[in-house]
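*Asks:* no sequence on this one, just coordinates:
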């Protein structure tokens, strides 16, 4: 079961990165062009929000089932960079990134001015994108 969840988690990572990229680019162009923020723009913001939340749920389940996750959280694991990445850094940074995506989308719904709505999405999604890229376990993900 852990292997299947790990494959799902890896596959969803591609969807999350693509969704955040689409949302970010579209919001950036929307802000720069000065167009009005409409229903289509709100739905495009969901391209980054929904996959990231699904990924978070799968990641939390995997964190408690995998031997690299919660069960590996100890003082000895903190001295090993790979163990620390899987047990602490990757989960915490990605939880923060998903929180930023959620905040950016929620703010965009509440703001009145279109430019500020677009700006909320591209700024929060952009920061989250950088955080996610910084904590992907590239050595395991590309194999």
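*Replies:* Done, it's in. All values reported here derive from a predicted model rather than from experimental measurement.
*Asks:* make it CA atoms for all contacts and neighbour counts henceforth
*Replies:* OK.
*Asks:* what residues of stretch 19-38 count as buried?
*Replies:* By neighbour count on 16 or more other Cα atoms under 10 Å, the buried set for stretch 19-38 is 19, 20, 21, 22, 23, 24, 26, 27, 28, 30, 31, 37.
*Asks:* tell me the contacts of the spatially closest residue to the last one that is not a sequence neighbour?
*Replies:* It stands for residue 37. Leaving aside its sequence neighbours, residue 37 sits nearest to residue 114 (Cα to Cα, 6 or more residues apart in numbering; 4.8 Å). Residues near residue 114 by Cα atoms under 8 Å, 6 or more residues apart in numbering: 31, 34, 35, 36, 37.
*Asks:* which SS class is the fourth one?
*Replies:* The reference is to residue 36. The three-state assignment at residue 36 reads coil, by DSSP: H, G, I helix; E, B strand; the rest coil.
*Asks:* use this one as the comparison:
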């Protein structure tokens, strides 16, 4: 089960990263060029929200089925925190990805309350852009290549 979930989580991550990039740049361009907020912009923001939440659910299943999770019992907190690989997979990556999903959710929710295009794009640009930075900071790049 672990290998199947890991495979899905790894490949779905490309979709998530692509959508966060698209949504962030779409919002920045819309804000900078004073574009009118349209149904397409709404769909991009919504689809980004959906794929990140799906990735979070897959990640939660992966976290509890991974061999790294068993290291909490074997090594203890001190042992996990002392090992950079264990710390990345058990603490840093999961925590920061949850932060990124929270940022995306907050940005999506806040942008819906705005009445005009410029504030909508600004809100999305800020929250989705921060989420992009968070995601890029804690992707286990060695596992990607």
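*Replies:* That came through fine. The structure displayed is predicted, hence computed values, not measured ones.
*Asks:* TM-score them against each other, please.
*Replies:* Superposed pair, TM-score by TM-score structural alignment, normalised by the length of structure 1: 0.94. Supporting alignment: 141 aligned residues with a Cα RMSD of 1.1 Å.
*Asks:* quick one on the thing from earlier: what does the residue nearest to residue 37 of structure 1 align to in structure 2?
*Replies:* Matched to structure 2 by TM-score structural alignment, residue 114 of structure 1 sits across from residue 117.
*Asks:* just the helices from structure 2, written as ranges.
*Replies:* All helices of structure 2, identified by DSSP state H, fall at 2-32, 39-65, 67-82, 84-87, 93-113, 117-138, 141-144.
*Asks:* deepest of the ones you listed, which one?
*Replies:* helix 117-138 (a mean of 20; mean count of other Cα atoms under 10 Å).
*Asks:* quick check: angle from that helix to helix 93-113?
*Replies:* Interaxial angle of helix 117-138 of structure 2 relative to helix 93-113 (axes from the mean of the first three to the mean of the last three Cα atoms, to 10 degrees): 180 degrees.
*Asks:* and helix 117-138 of structure 2 with helix 2-32, angle?
*Replies:* Using the same axes, to 10 degrees: helix 117-138 of structure 2 against helix 2-32 is 140 degrees.
*Asks:* report the distance from helix 117-138 of structure 2 to the chain centre.
*Replies:* 11 Å (Cα atoms, centre = their mean, to the nearest Å).
*Asks:* and the angle for it with helix 39-65?
*Replies:* Per the same axes, to 10 degrees, the angle that helix 117-138 of structure 2 makes with helix 39-65 is 30 degrees.
*Asks:* give me the mean deviation of helix 117-138 of structure 2 from structure 1.
*Replies:* After superposition onto structure 1, helix 117-138 of structure 2 sits on average 0.8 Å from its aligned residues (mean Cα distance after the TM-score superposition for structure 1).
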